[in-house]
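Novice: Prediction below, plus the sequence it came from.
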Amino acid sequence: MNPISSCFLDSLTVTSFFGNAEMRAVFNDRQLMQAWLDVEAALAGAQADLGIVPTAAAQAIAAAARVESLDLATVASDAADTVHPLVPMVRALTRAAGDAGRYVHLGATTQDVMDTGFVLRARAGLDIVSGQLDELIRILRRIALRHRDTAMAARTHGQQALPTTFGLRCAVWQSELQRHRERLAQLRPRLLVVSMGGAAGTMAGYGPRAFELERAVASRLGLGVASTPWHATPDRLVECLTLLGLVAASAEKLAREVYFLGRTEIGEVHEPQRDNQVGSSTMPHKRNPIRCEAVIAAAGTLRAQVPLAMQTMVSQDDRDMGVGMALWKLVPECFILIGGALQRLNEVFAALRVDPARMRANLSATGGLLLSEAVMLRLAGPLGREPAHHLVMRIVRDSLDQGRPFAELLRADPQIAAAVSGAELDRLLDPLGYIGHAAALVDRALLESEA
């Protein structure tokens, strides 16, 4: 790694917060260049299959199409001189292939090679993301089962609402991630196609057997064939980055949930802490949720790239690199950001500290106010729903204004006393008796996700 990096993703000091080694290994300079070399080798091999170039030449090109075979210093120098992203590599490959070099890049254009290379790297990146999502889903399923009946306060608008279970919260999260996994699977056949439009999208340079050649190149690379050239329609890559943005949004939500539930005043769930982890340089007592914060930062950064990715679709004519160049930055960066975010989220949830006792204590924090719906609905029969709602709401306000227990004021009200016995009122104010179908919803969610 360069000790003096101009990119925060590769900085020595913050690399542990953004990205991860596995995704960086897919999208580093050498691997991107190798993907382009793989495309050049596949093109030569397919041309040899069709008798367009000698088989021996294609074999020589394939043997030379390795990053380690090229003079990368010369490639870098040529890139500065030619102001071209691919020509220096093509020249280096031509030299490395010897006499066979005359057949390198035959009929192709820069964007064909680069876009197909990005598709190859995106395929590898999607494999990693899919694996990370699978692992996170498995972890959340385990937690959902373990805490299927662990009661806690549901919160809406930032306030305690009704009792729920932590298991249901986790079941809901894993269901959302399941849908992302389905979306990514549905994306693959649209994204994983070769780009072989030629200089202006007509495939003229590939000769009379262009369609056969396209299919042969695609077969060698394990990709599909697009019905039309896509030089000026990068919606495939943009859709991919948009889906990564969706995954990032869910990742950020989960990280924020842990962040919020771990607040000192709540204390229901905590990010795991390593023995040698430092929370604060000045406050030894701090146990900061630093991994969750890193997920939040990475996810927000990734999602901010989605509008820029969409801008690349607003291109002119049959090619427009004024917008297309942005994808050179966006594709690697977005994959690196999501890879790091998901890795950290997996680390957090794999060893998540859940405090059921604190959850139970917080259920009692309002003195039974979060059971007001249960009381109101019980009174709706004898009193009518609207009168029951007004009655209970008045008692709630009196409880808050006077600082008196909700249960005490309920028992003191003659309308309520006439309609509900003291024993029944106690049952209505038991949080564990009003978690609805939370456990059954957990079972249903996990059963459906197995199908």
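Specialist: All right, it came through fine. Residues are numbered from 1 along each chain as shown.
Novice: Only C-alpha atoms from now on, for both contacts and neighbour counts.
Specialist: OK.
Novice: List the residues that contact the residue nearest to residue 312 when sequence neighbours are not counted.
Specialist: Distance criterion Cα to Cα, 6 or more residues apart in numbering; nearest residue to residue 312, sequence neighbours excluded, is residue 323 at 4.7 Å. Going by Cα atoms under 8 Å, 6 or more residues apart in numbering, residue 323 touches 311, 312, 313, 314, 315.
Novice: ok, now residue 37?
Specialist: 65, 66, 67.
Novice: Same check on residue 224?
Specialist: 189, 192, 193, 194, 215, 218.
Novice: same thing but 6 Å
Specialist: Shown in contact with residue 224 (Cα atoms under 6 Å, 6 or more residues apart in numbering): 193, 218.
Novice: rewinding a little: any idea which element the residue nearest to residue 312 lies in?
Specialist: helix 321-324 (DSSP states H and E).
Novice: Return the distance of that helix from the chain's centre.
Specialist: 26 Å (Cα atoms, centre = their mean, to the nearest Å).
Novice: Give the buried residues for it.
Specialist: Residues of helix 321-324 classed as buried: 323, 324 (neighbour count, 16 or more other Cα atoms under 10 Å).
Novice: what do you get for stretch 376-389?
Specialist: 376, 377, 378, 379, 383, 388, 389.
Novice: And residue 281, how far from residue 287?
Specialist: Distance check for residue 281 against residue 287: by Cα to Cα, to the nearest Å, it reads 11 Å.
Novice: just the helices in the stretch 151-300 of the chain please.
Specialist: Ranges of helices within the stretch 151-300 of the chain are 166-191, 210-221, 235-261, 290-311, based on DSSP state H, counting those that start in this stretch.
Novice: Against that first model, consider the following:
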Amino acid sequence: MDTYQTPLSSRYASKEMSKLFSSSASPSYGTTQCTVPTRFGTWRKLWLNLAIAEQELGLPISDAAIEQMRANLELDEAQMKVAAEEEKKRRHDVMAHVHTFGTVAPEAAGIIHLGATSCYVTDNADLIFLREGLDILLPKLATVISRLTDFAKQYRDLPTLGFTHFQPAQLTTVGKRATLWIQELLWDLRNLERARADLGFRGVKGTTGTQASFLTLFDGDDEKVEALDKRVTELFGFPYAYPVTGQTYSRKIDIDVLGPLSSFGATVHKICTDIRLLANLKEIEEPFEKDQIGSSAMAYKRNPMRCERACSLSRHLMAIYQNTLMTASVQWLERTLDDSANRRVTIPEAFLTADILLTTLQNISEGMVVYPSVIARRISQELPFMATENIIMAVVKAGGDRQECHEQIRVLSHQAGAVVKEQGGENDLIERVRKNEYFKPVWDQLDSLLDPKTFVGRAPQQVDKFTKEWVEPALQPYVEALKSVKTAELSV
């Protein structure tokens, strides 16, 4: 507790995402494709698969070397200590781990990292982590979309006052408003899926991307060098390797991944800001637990702390993206190392932050509280003004003059408005209409003319159509995963 820890991992993020970007030694994955990789264990797996592919293509690497490497993919505390001491001495993290791996796999000590550059392990591992990070996030995003869709369907036809410029506008429904949130989340799902599908592998490219060292190893045999690159890529389950690289994979790949994450941050900020505004109106609130305290001084407070946290972290996620743009822009020629320290912070924090936002948003969506009576009261305050056009048309149908009716209702509207704004009273426009003999021909129609459900247009049908034609197809790949999702709980 006497050193700084990022609250992203110590306070908020899920265990699986925190572990993914840890220095944990144990690679919990199978023989060919990573499922829950960790950094130094993944490096060892990369060296193992490189040796396997080199042996298959004819290099003199013994079976004993391969087996010793395979048997020692996990690092214990003693090996981590050795690696730390070696790095302090050599000032090179990759070579420190090459040496440490060789101490437990002596038969392989002479061939570990054969022909490779440091970026063979660091960059390929980063691409694995990007892929695995997206695999953690995508089902969570699908869950949030599913939960909000349930909410939208439940309140598909509950009229509510719409707002433009945060000023009263025409009515919509609570469910239709939620579809606006869901649509943006569907775009985020699409963007993250695209980024995931487009990820390639750096593969086996050598120190400046020319594969010169491997061409030497295979005595100038181009086909074997290409086969080595392809085979190592296959062993890690990537669909392809980038055709050309410098020493590193292009840092534009980080832009392609963190861009959609940043865009997701903007979506979360908009959703949670909407909920915060509605909480102020007392129409909708985020969950509030039985013993939760809203304020240390004001005991009555029900502050929207979940949405406030989400907005706060969303801004962090949106700001992180700028780092990827700047880093990609200054990669001199085949590479420069001023990307390294920046990416060690930027990439893990982007994924940790997105992970936290998804858990928080799921928690919010699973417990949102709607107050129909408050919503109805607010509608009643504004609807009379909105209904004036309907009243005019009804009067005209009953034989009245449109211009005369317009003037009559204009005068009454201004009188009612003065009661609301100057006296703080209720909107009494309809009472004034009921007492004005001019409107007697439509008195018996006023209740139907003021039915809020006649002012929401096709909002309920839009919810149904949107759910069926857009949400359900997008969630189809996640149907099985959604069945096992537990209710989201916030750690603090």
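Specialist: Now that the structure is in, tell me what you want to look at. Note that the structure is a prediction, hence the values are computed from the model and not measured.
Novice: related to what we said a few turns ago, now for the helices of the stretch 151-300 of structure 1, which one comes closest to residue 47 of structure 1?
Specialist: Residue 47 of structure 1 lies closest, by Cα to Cα, to one member of the helices of the stretch 151-300 of structure 1: helix 210-221, at 6.6 Å.
Novice: Quick one: list the elements packing against that closest one.
Specialist: With contacts taken as 3 or more Cα pairs under 6 Å, 6 or more residues apart in numbering; DSSP states H and E, helix 210-221 of structure 1 sits against helix 29-49.
Novice: compared with structure 2, how much does the next helix or strand after the helix it packs on deviate?
Specialist: Per DSSP H and E, the first helix or strand lying C-terminal to helix 29-49 of structure 1 is helix 55-64. For helix 55-64 of structure 1, the mean deviation from structure 2 after alignment is 2.3 Å (mean Cα distance after the TM-score superposition for structure 1).
Novice: which bit of structure 2 covers helix 55-64 of structure 1?
Specialist: Aligned using TM-score structural alignment, helix 55-64 of structure 1 spans residues 63-72 in structure 2.
Novice: still on that earlier bit, of the helices of the stretch 151-300 of structure 1, which approaches residue 335 of structure 1 most closely?
Specialist: Closest of the helices of the stretch 151-300 of structure 1 to residue 335 of structure 1 is helix 235-261, at 7.6 Å (criterion: Cα to Cα).
Novice: Neighbours of whichever residue in structure 1 pairs up with residue 260 of structure 2, how many?
Specialist: Under the alignment (TM-score structural alignment), residue 260 of structure 2 pairs with residue 243 of structure 1. Using other Cα atoms under 10 Å, residue 243 of structure 1 has 19 neighbouring residues.
Novice: For residue 194 of structure 1, see how far away residue 243 of structure 1 is.
Specialist: According to Cα to Cα, residue 243 of structure 1 and residue 194 of structure 1 sit 20 Å apart.
Novice: Equivalent analysis for residue 136 of structure 1, please.
Specialist: Distance, residue 136 of structure 1 to residue 194 of structure 1, by Cα to Cα: 31 Å.
Novice: Just give the nearest non-adjacent residue to the alignment partner in structure 1 of residue 180 of structure 2, would you?
Specialist: Under the alignment by TM-score structural alignment, residue 180 of structure 2 pairs with residue 172 in structure 1. Nearest residue to residue 172 of structure 1, sequence neighbours excluded (Cα to Cα, 6+ apart): residue 445, at 7.6 Å.
Novice: quick one: which helix or strand includes that neighbour?
Specialist: Residue 445 of structure 1 is part of helix 438-450, with elements assigned from DSSP H and E.
Novice: and residue 136 and residue 194 of structure 1? which has more neighbours close in?
Specialist: For residue 136 of structure 1 versus residue 194, neighbours defined as other Cα under 10 Å are more numerous around residue 194 (28 against 24).
Novice: doesn't residue 117 make contact with that one?
Specialist: No - Residue 194 of structure 1 lies out of contact with residue 117 (Cα atoms under 6 Å); the separation is 8.7 Å.
Novice: Tell me, how many residues neighbour residue 201 of structure 1?
Specialist: Residues near residue 201 of structure 1, counting by other Cα under 10 Å: 19.
Novice: Could you measure from the corresponding residue of structure 2 for residue 88 of structure 1 over to residue 86 of structure 2?
Specialist: Alignment note: residue 88 of structure 1 maps to residue 96 in structure 2; criterion TM-score structural alignment. Between residue 96 of structure 2 and residue 86 of structure 2 the computed distance is 5 Å (Cα to Cα).
Novice: Please apply the same query to residue 17 of structure 2.
Specialist: When distance is defined by Cα to Cα, residue 17 of structure 2 is 28 Å away from residue 86 of structure 2.
Novice: on that earlier part again, roughly how far does the match of residue 180 of structure 2 sit from residue 370 of structure 1?
Specialist: Taking Cα to Cα as the measure, residue 172 of structure 1 falls 21 Å from residue 370 of structure 1.
Novice: Repeat that for residue 248 of structure 1.
Specialist: Going from residue 248 of structure 1 to residue 370 of structure 1 by Cα to Cα gives 32 Å.
Novice: who has more neighbours, residue 172 and residue 370 of structure 1?
Specialist: Using other Cα under 10 Å as the criterion, residue 172 of structure 1 and residue 370 rank with residue 370 on top: 24 against 19.
Novice: Quick check, residue 117 of structure 1 in contact with residue 36.
Specialist: Yes - between residue 117 of structure 1 and residue 36 there is a contact at 4.9 Å, judged by Cα under 6 Å.
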